[in-house]
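Enquirer: When you get a sec, could you give me coordinates for this:
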Amino acid sequence: MTHPTSGRPDAADSPADPSASPSSASSAEPVARHVEDATDDGRRRTIRSFVLRAGRMGTGQQRALETLGPKFVLPYQAAPLDPGAVFGRQAPLVLEIGFGMGAATAEIAAGRPDTDFIGVEVHTPGVGSLLKLIGENGLANLRIIQHDAVEVLEHMVPPGMLAGVHIFFPDPWHKKKHNKRRLIQPSFVNKLVTRLSPGGYLHCATDWQPYAEQMLEVLSAEPALVNTAEGYAPKPAYRPLTKFENRGLKLGHGVWDLVFTRR
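Expert: A predicted model of the protein is given here:
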C-alpha cells in the first residue's frame, strides 16, 4: 500500500501469501530512495527501493488525473508544506508512503474524517486510481504527492509535523543480495521519526515474515520509538482487512503489523 509503498499493487489488495505477494511481482515497486552504498572509487551512491515501470491507465484513471489532479495532487517543492493552507483547516496529519492503487488509503480517509492524509506514490496508474476514489467518495481530507518519498520528507515535511505514518506492504526484496533495497532501514527510520510529533505513531505492515522480523529489529533499535505491543501488534481497526489478506489468513498465511509511537 513505499515510497516507503509505491508503484506496487495496492497494499489493500496485497495477498497474505508471500509466494504470491504482489509486492514481489514484476509490476511492484515501493516508494523511497533510502540507502547509500559505496562505489569502487569510494564515492557514495544512492540505492533506490523502487523501480519505475510503465503501467496501463484505465479511462477512468486518466479522466481522474485530468479533472481531479490539479486540485488533489500537490506539486513537489523544495520548501515546507503548509497543511492548513492545503486542507483549509488544522487537523492531525498522516503521511502514507506508497499507497499502490489506493483502495485502503481511500477507505481509511473515509473512516477518519477528522484526520488529514497525504499519500506519496510514484506510480501514475495508482495516482489515477486513488484520484478516482477521491472523486467517487468526496474525500476532502486526502491529497497526493507523486514523488520520491525521501525527498518529500527531507524538503516538504518539517520536523514534528506528522501525527502518523503508514507504510503498508512495501516491497520485501526477497533475495538476500537485494535486502539493502528494503525501505525500512535504520537511516530512513531515523529520518522518519524526526517528522513525527511526540506521541505520533508509525504503522508498518507486511506479509513477508523475514521482512517483518527486520522491521521489528530496526524499529525496536530506534531510541526515539516505543513499541505499542510485545512484538507485533494486533491489526488496528482502521486498516482494512482486504479480500486477499483474508483469503491468505484462512489458508494459514501471516500478516504482521507493527505500531510504534514517538517518545
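Enquirer: okay, CA-based contacts and neighbour counts for the rest of this
Expert: Noted.
Enquirer: where do the helices sit along the chain?
Expert: Here the chain has its helices, by DSSP state H, at 59-72, 83-87, 103-111, 124-137, 149-156, 186-195, 209-221, 243-250.
Enquirer: any idea how far the third one is from the chain center?
Expert: Meaning helix 103-111. 13 Å (C-alpha atoms, centre = their mean, to the nearest Å).
Enquirer: hang on, the earlier thing: from the helices of the chain, which stretch is densest packed?
Expert: helix 124-137 (a mean of 22; mean count of other C-alpha atoms under 10 Å).
Enquirer: just the angle between that helix and helix 103-111, please?
Expert: For helix 124-137 against helix 103-111, the angle by axes from the mean of the first three to the mean of the last three C-alpha atoms, to 10 degrees is 30 degrees.
Enquirer: Share the number of residues neighbouring residue 78, please.
Expert: Other residues lying near residue 78 total 12 when counted by other C-alpha atoms under 10 Å.
Enquirer: ok, residue 110 - contacts?
Expert: 137, 139 (C-alpha atoms under 8 Å, 6 or more residues apart in numbering).
Enquirer: Return the residues in contact with residue 188.
Expert: Neighbouring residues of residue 188 by C-alpha under 8 Å, 6+ apart: 34, 35, 150.
Enquirer: Out of the helices of the chain, the one nearest residue 162 is which?
Expert: Closest of the helices of the chain to residue 162 is helix 186-195, at 5.9 Å (criterion: C-alpha to C-alpha).
Enquirer: Also this sequence, please, to line up against the first:
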Amino acid sequence: MNDPQASTASASCASPDTAAPVYRRTVKSFVLRAGRTTSGQARAFAEQGPRFLLPYRAAPLDLAEAFGRSAPTVLEIGFGMGDATAHIAALMPQTNFLCCEVHEPGVGALLKRIGEQGLTNIRILQHDAVEVLQHMLAPGVLAGVHLFFPDPWHKTRHHKRRLVQPAWAACVAERLAPGGYLHCATDWEPYAHQMLEVLGAEPRLRNTAVAADGFAPRPAYRPLTKFENRGIRLGHGVWDLVFARG
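Expert: The predicted model follows:
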C-alpha cells in the first residue's frame, strides 16, 4: 500500500550494487495503520522472529543464504494479516516467499501462523517493498511478484500515490527472471484498468490473459479472503492481472 505522505511516483530502480539517487518524496508500498499487537503476536516475534525476520539493508540480499536453500523466490508486497501468504506458502513448499509488510500486528500474525503451521519457506522484511525492490534484489532474481489489494487511492487527486506506476512496473520487470510473473489483484475497477494500462505499456511484460478484457481468472493458489467473499456477496467485482516477463 501507499504512504499517505507520499506525493510523487519518482521511485528509482537502480541496481542494488550501484548507488541509487535518494528521493525525499516517493510512492511507497504501504499506508501506516493503527493497530495493537496481541500477546500471541508478541510471543511469535520473540519465538519466530530470530529465524524468519530479515533486517533491511541497502545492499544485495543473498536469497540462498536467507532461506537456507536455493529455490524460486516470490516477492509478496503488503501481506496484511498474512492469511493468504500462509495459505499460498503451504500450497507451494518448493517456492521461497519473501514477504514485505510494515504493519507490526500483521507481521506478528504471520509469524504466529508460521509457528502454528510449521512453515519454513517464508522470510519477512518489515520494510517498504519499494526500497526492498530497489536496493536488496538484483536483476532477474525473482520467479514472481504478488500484489494483492493495494490501496486504490480512490480520489482522482490521489491517483499519483498508487503503487502501480510506470517506474514501479519497470522495476518489477527488471527484477523478474525470464518467464517470471507479476500477479496483481484489486477490488477497485478503475485501479484495475489503470494497472492494465500501466503493465501493458511495460515492454518487458506480457499479459497472459486470453480474455478480451485483458483480465485473468483468479489463479487457484490465491484464496478468497473474508473481505473478498463479502464483496462478492454484495455484487462487487475482483480483478486479477497476471503478466509474465518475456
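Enquirer: what's stretch 133-152 of structure 1 aligned against in structure 2?
Expert: Counting by TM-score structural alignment, stretch 133-152 of structure 1 lines up with residues 113-132 of structure 2.
Enquirer: Likewise for stretch 199-219 of structure 1?
Expert: Aligned by TM-score structural alignment, stretch 199-219 of structure 1 falls on residues 179-199 of structure 2.
Enquirer: Map residue 71 of structure 2 across to structure 1 for me.
Expert: So residue 71 of structure 2 corresponds to residue 91, using TM-score structural alignment.
Enquirer: From residue 96 of structure 2, how far out is the residue nearest the centre of structure 2?
Expert: Per C-alpha atoms, centre = their mean, the C-alpha nearest to the average position across structure 2 is that of residue 77, at 1.6 Å. For residue 77 of structure 2, the distance to residue 96 of structure 2 (C-alpha to C-alpha, to the nearest Å) stands at 14 Å.
Enquirer: Let me see the contact set for the match of residue 71 of structure 2.
Expert: So residue 91 of structure 1 contacts 84, 114, 115, 116 (C-alpha under 8 Å, 6+ apart).
Enquirer: hmm, 10 Å instead?
Expert: Taking C-alpha atoms under 10 Å, 6 or more residues apart in numbering, we find residue 91 of structure 1 in contact with 83, 84, 113, 114, 115, 116, 117, 141, 163.
Enquirer: ok, the fifth one - how many residues close by?
Expert: Okay, so that is residue 115 of structure 1. As a burial measure, residue 115 of structure 1 scores 17 neighbours (other C-alpha under 10 Å).
Enquirer: dump the residue contacts of it.
Expert: Residue 115 of structure 1 makes contact with 90, 91, 92, 93, 94, 108, 109, 141, 142, 163, according to C-alpha under 10 Å, 6+ apart.
Enquirer: buried subset of those residues?
Expert: The neighbour-count criterion (16 or more other C-alpha atoms under 10 Å) marks 91, 92, 93, 94, 108, 109, 141, 142, 163 among the contacts of residue 115 of structure 1 as buried.
Enquirer: residues in contact with the residue lying closest to residue 134 of structure 1 once chain neighbours are set aside?
Expert: Leaving aside its sequence neighbours, residue 134 of structure 1 sits nearest to residue 106 (C-alpha to C-alpha, 6 or more residues apart in numbering; 6.8 Å). When contacts are counted by C-alpha under 10 Å, 6+ apart, residue 106 of structure 1 touches 99, 117, 119, 130-134, 137-139, 141-142.
Enquirer: Can I get the residues you listed in TSV including distance to residue 256 of structure 1?
Expert: Formatted as TSV, these follow (distance: C-alpha to C-alpha, whole Å):
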residue	distance to residue 256 of structure 1
99	17
117	23
119	21
130	25
131	28
132	29
133	27
134	28
137	29
138	31
139	28
141	27
142	26
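Enquirer: Quickly check the residues you listed for the two that are furthest apart.
Expert: Maximum pairwise distance among those (C-alpha to C-alpha): 18.3 Å, between 99 and 138.
Enquirer: Those two: which is more packed in?
Expert: For residue 99 of structure 1 and residue 138, the more surrounded residue by other C-alpha under 10 Å is residue 99, and the numbers stand at 39 against 12.
Enquirer: Please report how far the aligned residue in structure 2 for residue 123 of structure 1 lies from residue 134 of structure 2.
Expert: Per TM-score structural alignment, the equivalent position to residue 123 of structure 1 in structure 2 is residue 103. Distance of residue 103 of structure 2 to residue 134 of structure 2, given as C-alpha to C-alpha: 20 Å.
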